[in-house]
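Novice: dropping the sequence and predicted coords here.
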Amino acid sequence: MQRTRLYEAFQSIARDLNASLDLKQVLTTLLLKSVEELNVKAGSIRLLGQRGATLHLAAAFGLSASYLEKGTVEVAHRPLDQRGLRERATLAITELTAESGLQYPAEAQREGIRSVLVLPLCAHSTAIGVLRLYSGQVRRFGAEEIAFATAVANLGGVAIENARLHAALRERIDALTEDSNGWFRFLALS
C-alpha cells in the first residue's frame, strides 16, 4: 500500500516539476512535496556555489530564521554533505546527536532536529546541491522512503538544471534582442 502511495506521489511530483521552468517554482515544488510525502518536520535545498566550496540556501521550509542564518555552509566543514556530493549517495542519519560530521551541531539540536535524510541533487552526473529532509524525532527512514526520496532528488536535480538553463537562455535572448533593436535604431538614423 505504501509503495502504491509513493508511486502515485512520485508521478504527481514529476508532473508538477515538469510544469514549470521557473527556478523558484521548481525549488518550492521539490521541497514542499518532499516534506509532505515523507511526513518530515522541515527541509532545505542548498545549491553549490560557483567554486563548489559553499552551499547557498535556495529554499527552506519549516526551519527558523535563526537556524537558516547560522553561518556560511562550507562543504569542507560538512563531511556528510561532502560525502553525499562526492559519492552522489543518499545518507540517512537516524540520530543526529550521535553524528560527528556536522558543521553546526548545537544549532541543529536547538532547532529540534533529530534525524536527517541528505540527498545529493545531480544533473548530468554532476552534483549541483543537496536536499535535506529533517525529522523532529529519531527516525529510521525505510528502504522504500529512501528510494522514493532519491528518485525525487534525481528528478529535482535535472529540473533545477533545466530551469537554470532556461533562465540563462532567456537572459541571452533578451540581450540579443536589445542589441538587434539598437542596431535597427542606429541603421534607421543613418
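Specialist: That came through fine.
Novice: contacts and neighbour counts: CA atoms only from here.
Specialist: Will do.
Novice: next, count neighbours for the residue nearest to residue 21 when sequence neighbours are not counted.
Specialist: Closest residue in space to residue 21, ignoring its immediate chain neighbours: residue 163 at 4.6 Å, by C-alpha to C-alpha, 6 or more residues apart in numbering. For residue 163, the tally of surrounding residues (other C-alpha atoms under 10 Å) stands at 22.
Novice: the structure to be compared is supplied as follows:
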Amino acid sequence: MSSHDKIDLDIYRFILETVTSSSSLDVMSNQVIQLLIGSMKIKGATFFVLNALEGELEIVATQGLSVDYVNKGPILVDKSIQRPSNRETVIISDTHVSDQLQYPEKAKHEGIRSIVSLPINVKGKTIGALRLYHSEVWQITPLEKNLLESLALNLGMALKYFRLLTTVESMKDTLAEVHPVWL
C-alpha cells in the first residue's frame, strides 16, 4: 500500500467479511458505509439500488452527508454523474472543474470536492451504485480503484442474494397461509 492509498487489502478483506456475514441488506449496507468512511477517512458514502421503472437510484444507506444534500432531488441514472455507460466507474477528482454532476452547486455547498461512483452490476446489468465523497481533491490510485471495483462486484452478489432471500421468505409466508401443515 502506498502512502496515498485510502484502502488496502486488509481493509478490503474486513469489509468483505462484513458483507458475507450480514443478516440483511440494511445491516450490510449501513456497516459497509460506516467501515468505508472510517477506514478511508472520507467525508461520506452512499449505497444505492436502481429503481428501473423510474430510472432513479434510491438510497439504501448513507452517512456523512447533510439531510439537505441527501434530499437534493432524484438521482436520475441518465443525468447523475454522466458517463456513456453506467457500467463504468466514474472518478471525479475535483468537482470544482467537472461538468459531469447533476447537482454541482449542491456538491459545492456540501463541501464535496471529489466523488468516486462505482456501479453495482450483475451479469452486465446495473442494479445499484456505491458513491464515495471526499472533501479534498482525490487522485485515486490504481490499487484503490481495483479494490473498490471488486467490492462493488461483491455488493452486487450480496444485493442479488438478499433479493432472492426476500423472495423465498415471501413465498414461504404465502405457503404457510395457504397450507400451514406444510411448514
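Specialist: Good, I have the coordinates. Remember, it's a predicted structure, so these values are computed and weren't measured experimentally.
Novice: quick check: TM-score for this pair?
Specialist: After superposition, the two chains reach a TM-score (TM-score structural alignment, normalised by the length of the second structure) of 0.89; 179 aligned residues with a C-alpha RMSD of 2.0 Å.
Novice: so where do the helices sit in the second structure?
Specialist: 9-21, 25-40, 67-70, 104-110, 142-178 (DSSP state H).
Novice: which strands or helices does the fourth one pack on?
Specialist: Judged by 3 or more C-alpha pairs under 8 Å, 6 or more residues apart in numbering; DSSP states H and E, helix 104-110 of the second structure is in contact with helix 67-70.
Novice: contacts for the helix it packs on?
Specialist: Applying C-alpha atoms under 8 Å, 6 or more residues apart in numbering, the external contacts of helix 67-70 of the second structure come out as 106, 107, 110.
Novice: quick one: which of these has the most company?
Specialist: Busiest of the contacts of helix 67-70 of the second structure [other C-alpha under 10 Å] is residue 107, holding 20 neighbours.
Novice: what's near enough to touch the aligned partner of it in the first structure?
Specialist: Using TM-score structural alignment as the criterion, residue 107 of the second structure maps onto residue 108 of the first structure. Counting by C-alpha under 8 Å, 6+ apart, residue 108 of the first structure touches residue 67.
Novice: likewise for the one 3 residues further on?
Specialist: By C-alpha under 8 Å, 6+ apart, the residues touching residue 111 of the first structure are 63, 64, 67.
Novice: wait, what's in contact with the residue nearest in space to the middle of the second structure?
Specialist: The centroid of the second structure falls nearest to residue 130 when counting by C-alpha atoms, centre = their mean (1.9 Å). Residue 130 of the second structure is in contact with 45, 46, 47, 48, 117, 118, 119, 120, 152, counting by C-alpha under 8 Å, 6+ apart.
Novice: any idea how far it is from residue 98 of the second structure?
Specialist: To residue 98 of the second structure, residue 130 of the second structure is 19 Å away according to C-alpha to C-alpha, to the nearest Å.
Novice: follow-up on the earlier one: buried only: go through the contacts of residue 111 of the first structure for me.
Specialist: Using 16 or more other C-alpha atoms under 10 Å as the burial test, the contacts of residue 111 of the first structure include residue 63 as buried.
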